[in-house]
Every structure is written in C-alpha cells, then in structure tokens.
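Q: heads up, no residue letters with this:
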C-alpha cells in the first residue's frame, strides 16, 4: 500500500517518533515483518506517487539482515519492537536530508517508545508498524573522484565549546568542495541536550554529515548496551549502517559497548559483525571499503572485523584517543599488498577537550595528546585509491609540522643540539629530511616520544602521549657563529611533500 503522510519531510518526522503518520491500515506487532518500497522521488516531496517507479536491487536493512529490493522496488524484513530499518544509499542516488543536512534514510520502529525516565529523551512511541515503510531517493552525480572531510571528537562540554567549534573550525569549511562529512564519534561530551545546537552549527557547512556514535554520545542512565543509544536513535537514527558514494562503500560501525554504571569497552558485537557480513555480500571484492568507528580498531576485537575485510581494499577511521596515529594492522591469513589494513586514528577537532589558553578571539589554543594541533582531515578518493591531508583550523594548508630547536646555542654545544620535528599527520611511511642553510639533506630518524612543546603547556593531569610521528636529528658541529636557517621536508605515503623552516643563532665563545 502506498503511504500517505502529513509532511513531505516524513523520514525526519517518523525518526523523531511523532506518532503514527500513516493513513490506511497498520499491521499488528505480532506480525514482526516490515515491507515497503524504495522509489525514485521525482518531485522530492517524500511521497510515493503512482508515476514514481520503484528501484530494483537497492539494499535495505534492519541492522542485521540485508536484502535487495525486487524488480518493483519492494523489500521485506523481519523486525522486533526495537528496530531501525534503513535504506543503504546506492551510488548515484541521495536520501532526503534535514534542514541541517543530516541524512534521513531510516525508520525507527519502537511501538512503545524509549524508556520514559531517561535524562535525555529517546524515541517517542511510534505506534503500530505501518503497512508500508517507503524510502525516497533522488538522482545525483557521483564521480569516481571526490573528497570527504573527517572529524574526530568535537566533544563540546557546553554551549561555549560549541561556539568554539563554530568560530574555529566551521567557517573555513562553509562552501567546501567536499561531497560529505564523516564524524567519528563523541559529537557530545555526555550532555546530549546539546545535540540541537551542535547540529545547527555543523549544518552551516552545507554538506551531509554521516555520524558515528561515541562513548560520550550514549545514555548512561540505562542498564544495558541495547538501551544506550536511545537518544542517538531519536536524533541520528541507527548507530550502525552503510552507504555507497561514488565507487566507495562506507560502513559506519558502533563499537562502543556499554557495560553499565558509566563504564564501557570497545567491541564489535555479534549483531554489528553480522550486519557487516551480510552487507559485504553485495559489495564487489575489488571495491574500496571504508569503515568508520569511534574506539580505535586495536582496542577492540579487531580480528573479527579484519576477517570480514580480508582480501578487500580497505581503510578504517577512528577517533576517541585525541591524537593522530597511523597503524598498518596485519590481517591474519591475508597475503600480498592486502595483507595489512590501514587504520587511522584521526585526531580531534576539540584537541584535548578545548583545553588551552584563549587567543585574542577567545578560542582555545587546542592541541591533541600527541602535540598536533586540533584539526580534521580531507580524504580524496579516486576509484579504490585514496589520499589524506590534515588541516589545522585557521592555519595555512601547508602548515603540517612544527620544529623544536633552541633559538640560540653556544658554538661548543652544537654537537649536543637536537632537532625534533612533529609531522602532524606523519606515519612510519614518511621520509623526513633536514638541512642547515644550503647544506646537504640529511635523513632524520623517526622516534616514539613526547612532543616537547606540549610538555611545556599542558596542565597537570592531562596525559601527553608517546607520539608516533616525531623525527629527530642533530645539527652539524661545523656551523659558524651567526644566524642560520634549518629547513625540514617530509614526503608522506601519498607522495605529498611538505616543508617548514626555523631560524636560530650560533653564539661564539666570546659572547
């Protein structure tokens, strides 16, 4: 049966749990089957009109099972009384979005609603299962080459932090060429009543954002993991889902398992893994798969996910750690060029929780635990290849490192003078070199150590991590007294070269 609704923005309204918006008959809860159509919404009103064709071979899921629509665009899935049904966006098509550009691709089925005693409200009772749950799609161009912006941990503690985000990060992204954004969790810092203000600010960027749930985005006043995403479902829909964009398949995976009593751990549950397994059955083995999560892969049951990604080109992104780190994780049983999986811990938009002395505009000078500035990443996809570039807000695009070297030193101590370079988005695959003035280039050594600048400014009680993207070198002992310039250049795994310089003085023994 074709559904009729009271508003053209029907996906948003139903997801927010605003009653039974369907005209016509409903099925009883005991039937436990949802059906409907995925259709070409040619007039963009959200309603399936008689002349709007159903779309075949589009995937739909209940968070575990994945089915394809039949030639008429119809699907059918089992549901419980706590299910989010969603369409898996195919290439060349787009789902409706809210006024803040949030994708609306799901229907929340909770006949009885969320628990009524939550500090932050969940889903209102949705009533009986509608006779048809339909998903509108509209055509859009999706070339092989496109760009995505990836955020880790915006994590505002209060409205002031949301305005830090609004003034520090968002303005330079307004009008971006990125096709969409990915947020890797901890959109909040436990205060889930800030979701509306956060969405208002992020919506100004003007592109869809696909969000990953984090440990600070959950309901803590519940007894089980199954109830920890009630508010998330009201605002964003499913915590685990997938979509295609261009030639790339994206999977957003919930790996925050709530243990109760405000404790959690990193885990891909059996249901999440089953969804990914079923989802990938429809994904060609040579298609790039990008998995987003909140807790870094190596702090979870990573082998279970890696087994599903084996023999596929893949990339995964995480937040949580408030630092930048590249890992190349061995996939058990895999050989050749796909024997290692590239996992990126993507830093944090908030740095260390918006910690730092305010600048003249009142914005904190925020750094992450590894000494990199707060920031985000641009990812450029081209077929099943990709490249990545870090961006610190309100800094030039080529600001990719800082150099630690005393401003002056005695001629007699040149042999002891150490040069340290923090390449913000560097990995073990970078080649980093230095030279003084017009001297020869010398290869620097990557060392795992703390950032010396961060050690100077971080308040007590905030950890400074052992950064994996610091390179060390020594000054030539033959330098003459006077002014000199240290030049540093680094080439990353994507073939991008960045440089920086620092001026210093060598003092004669007579000074």
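A: Received, thanks. Since we're looking at a predicted model, the values are computed, not measured.
Q: make it CA atoms for all contacts and neighbour counts henceforth
A: Will do.
Q: count of neighbours near the residue nearest to residue 223 when sequence neighbours are not counted?
A: Setting aside the residues directly before and after it, residue 223 is nearest to residue 260 in space (Cα to Cα, 6 or more residues apart in numbering), at 5.4 Å. By other Cα atoms under 10 Å, the residues close to residue 260 number 15.
Q: ok, and here's another one to check against it:
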C-alpha cells in the first residue's frame, strides 16, 4: 500500500536497451543504449557501452532514467510514460528500461508542450469538468490530424487532497496520447504524513519520482517537488528543496548541455507571493539560481496561485545572470477551483480572481532553444480567441465627465506590454496599466452578494488585483449613438492581438430623468 516503506529488493542494476520490435522485452539482438543516465533521485550513474548500469536499490525511492534526446519511452499500463520503476519492483528485469527510436522528434524541428497547472478536482464531478473543459477540447483541436503535442507537463495539485482521484485523473490525461510528466503540489500530500520525507508516498506510487529530468533535442526539463511539508506548523508548508534534491540537481546540471533551453517545472513559485512572507525559502532559491547561472537560456514554470503572471528575476531575488530570469507562473486549469455559475453545458465559469479564464498553456521550442508561450482558455485549445477580455460601460450620457473607461485584461501581459485603444477607427492611444481588480470579476462578486440563493455550488472567489490589466478613458464628446472600441496589444510571442467592444452615448437634458 502507498505510504508503507518496504525492504529494498535485490536489484543492483539493469540494462537500458533499444526495443526495436516494441514488445517490452529485451530480446536477443536488441542493443543496449550507452550513456543513458539512471538515477534514484539522489545519485546518477550512466550506462556503459552495453547499456548496463549498476545502482543500488533504495526502499523509498523510484528508480528512473533521464530520457535521452532522440528516443521515446513506451507507455505504462495506465498510459503514462514508462520511465521509472517502483522501489518494491521484484523479479527479473526489475531495473531494465526500454527505449524506442524516435526520428520524428529531430533537433531541427519545433517541439510543442502542453502545460497544465492545478487541475485540482475535489470530487468525481470535478474530474468530469476537467475532462470536458480541458481534455476534450484539446483532442478536438487536434482532430485535423495534428498531434496534441510532443510532451505534456502537469505542475502540481493534480487533485485537491483526495488522492483516491489519481487513477481517474491519470485516465483522463492519458486520453491525450502524449508523454505526460507530473510535478507534486501542496494538495498532493499524504494526509497524516509525519514529516516531509513521508508526504509523497502516494504520489510516487502513481507518478514515480518527485525529482527527475527529461531531455529532447530542443530542451532539457528539470522537474521537482518544491513543497516542503511542515506538519503541525503554521503555515504547514513552504517552498524550498531538500538536500537530496540538491544532490541530484547539482549532479545533473554538472553535465547537462548548455546549447539548448533548460526548463524547470515546479508547483510553488520562486518569487514571494506576499509582502513580508518568505513563501519560497530564499536560501534555497539563491543556491538553485547559482547552479543555473552558467546556462544561457533558462525558463522557470510554476503554478499554485490560481492567477497568471510573469516574473523577471534579478539581483533582488538572487539571480545574477547576464539577463533577467523569466518565470511564467501558469494559470490554473480549474481556474477558481471549479467555482462560479455553470454554463449551458453545466461547466462552471471558473474565471480566476485576476480575471484570467481557466485553461492551459502551450509552449513551442524551436531548434535554437527559443520558446513561444500562449495561454489557451478552456474550450479554446486551438488559441483562436483574442488573448484578452474587455470591459466597458454599455451606455454613457453624451457630455458627461469622461471618468469612465474600457478595461483590457491581457492574459499574457506584464509591465512591459504595450496596449493601445482607439474609438471608431480613430487614432491609436496608449492604455495605462493599472494593478487593481478586474471589473468583470467585481461584477460577479456583486451579483453573488445580491443573490438570495447560491448561484452555483461554490461562488466565484473575491477579486484580486490583476497584474495584466489596462485602462483607457472613454470620450463622451462624440455624437450620440454607438461607438466601436478596438484594443490591440503586441504579444511578445504571438504578435499583434486585437479585441473589440462598443458603448453608446445618449442625450439627457438637465433635470430630466
């Protein structure tokens, strides 16, 4: 059973081989693959010319391979990548790993990754939302024959404390037919775990190692648990790393290639999420950042916050590289925890507290290691929507003081984004970035407050200041009638994006209602 520590089996090593007939057996004539790294999350060894390695088994740690570029691994029975072995695996071949040659993923081709953060179902009902709101639209968007992606990442909080939902979530994600890798979150911990070391027994039982690496021709991925469980404490967890994780990371980075993109995937953001609160241990962050500084291209991916934002690390957060270090804090697949009023299909609105719609991200990496990012709202897995939402009053009095505005929530925007608007195809004018609540979320809060009964299973969360909101004042000295508002932004990865809405000016005589 998960959570129980068993004696380590007598499995001192094994072989990594090219499974030419893809039958899952090391048949005569199938060569070993040299130079493949094998690890238990602490120590790393390499296979010899014959594909064989030696690594003492540990009772509490899965054994895994660092998937090398140019290969893929078979699927396990549950549809996830078969790149690890449970610590209680017994019998012949307990330390053997099959690799399949994968010519389709060449180094000169672009590589697509789907990124899901915080799907976080609390019940089978929420698993169904995840299936219909996230998984099935991705499948539909790729129904023209295009692959869903080359790789998938889930950045923690796979479930919301109910770990019995893991098999159902795995089954849904496996429908995508993509090698999918998982990171642990603070809601993936074993209830009643007495310490941090015991907190991920169930996660490891289903997903394998909590700290590992994976390589493609275009990028190297370093994925690890960054939730330090502190049972009985307040708070009960903090962002950081264990000493054994540093041992693995240091060993891996010492020989990792520097001519490709290095992607780190975690759950808790590396930046502090509140003033005066060390939500990620600064000492651990600075130690990790020092290890990353020799790499010219690094991207950090995190989740956890159920908002979306970009952070650019520099000396104030312990980063001393030649360029700012980019962290993309990915919005939640469950959005606002699967809350809000349901639509005609019975799926909650789930807009996040910063006004970002729930959904998932897509990243494309080219042969040079340059990456492009996009946020794809739920049921828009092809990315056809404008990448922003607008809010403006419907009607204003002609000649009124021009203190009312159009707001643009640009989901992938940050402080450097340029956002402009124009009225009736006139001159483009800059919009001002404002760090405040999105009026659309405030309106939902007010509607929930005014309702005499719950409008949904859970009401939408209270609006929080958005990091990607812009404001433009609406003129009231134009002719009566409807006026078109256009907004454009230059997305650093997708180019120009546009959206439009309208408002109407009406005449009112003084004293006349």
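A: Thanks, I have the structure now. None of the values given here were measured: they were computed from a predicted structure.
Q: before we move on, back to that, what residues does the residue mapped onto the residue nearest to residue 223 of the first structure from the second structure make contact with?
A: Matched by TM-score structural alignment, residue 260 of the first structure corresponds to residue 231 in the second structure. By Cα atoms under 8 Å, 6 or more residues apart in numbering, the contact set of residue 231 of the second structure is 193, 194, 195, 196, 237.
Q: Quick one: map the third one onto the first structure.
A: Taking TM-score structural alignment for the superposition, residue 195 of the second structure sits opposite residue 224 in the first structure.
Q: can you count the residues close to that match?
A: So residue 224 of the first structure, with other Cα under 10 Å, has 14 neighbours.
Q: count of residues packed around residue 496 of the second structure?
A: 11.
Q: residues in contact with it?
A: 488, 489, 490.
Q: quick one: it is in a strand?
A: Yes: the assignment for residue 496 of the second structure is a strand, going by DSSP: H, G, I helix; E, B strand; the rest coil.
Q: quick one: residue 393 of the first structure from residue 414 of the first structure, how far?
A: 36 Å (Cα to Cα, to the nearest Å).
Q: whoops, residue 437 of the first structure was the one
A: From residue 437 of the first structure to residue 414 of the first structure the distance is 15 Å (Cα to Cα).
Q: Which one of the two is surrounded by more residues?
A: Set residue 437 of the first structure next to residue 414 and count neighbours by other Cα under 10 Å: residue 414 wins out with 18 against 14.
Q: A strand includes the more buried one, no?
A: No: going by three-state DSSP, the assignment for residue 414 of the first structure is helix, not a strand.
Q: which residue sits closest to it in space, ignoring its chain neighbours?
A: residue 477 (5.1 Å).
Q: Check the burial of the one you found by counting its neighbours.
A: 13.
Q: tell me which element it falls in.
A: Using DSSP states H and E, residue 477 of the first structure sits in no helix or strand.
Q: what sits against it?
A: Residue 477 of the first structure touches 411, 414, 415, counting by Cα under 8 Å, 6+ apart.
Q: same question, residue 383 of the second structure
A: Contacts of residue 383 of the second structure (Cα under 8 Å, 6+ apart): 374, 375, 376, 377.
Q: try 7 Å
A: residue 376 (Cα atoms under 7 Å, 6 or more residues apart in numbering).
Q: which SS class is it?
A: Relying on three-state DSSP, one would call residue 383 of the second structure coil.
Q: I'd like the contacts of residue 477 of the first structure laid out as a markdown table, including distance to residue 336 of the first structure.
A: Below are the contacts of residue 477 of the first structure laid out as a markdown table (distance: Cα to Cα, whole Å):
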| residue | distance to residue 336 of the first structure |
| --- | --- |
| 411 | 51 |
| 414 | 45 |
| 415 | 43 |
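Q: how about residue 435 of the second structure, what's its partner in the first structure?
A: Match for residue 435 of the second structure (TM-score structural alignment): residue 448.
Q: What of residue 70 of the second structure?
A: So residue 70 of the second structure corresponds to residue 92, using TM-score structural alignment.
Q: quick one: the strands in the stretch 201-350 of the second structure?
A: Using DSSP state E, counting those that start in this stretch, the strands found in the stretch 201-350 of the second structure span residues 211-215, 219-224, 227-229, 237-239, 261-265, 298-302, 309-313, 325-329.
Q: Give me the mean distance between the longest one and the first structure.
A: Just to be clear, that refers to strand 219-224 of the second structure. Superposed on the first structure, strand 219-224 of the second structure shows a mean distance of 0.6 Å to its aligned residues (mean Cα distance after the TM-score superposition for the first structure).
Q: Same check on the third one?
A: Strand 227-229 of the second structure differs from its equivalent in the first structure by a mean of 1.0 Å after superposition (mean Cα distance after the TM-score superposition for the first structure).
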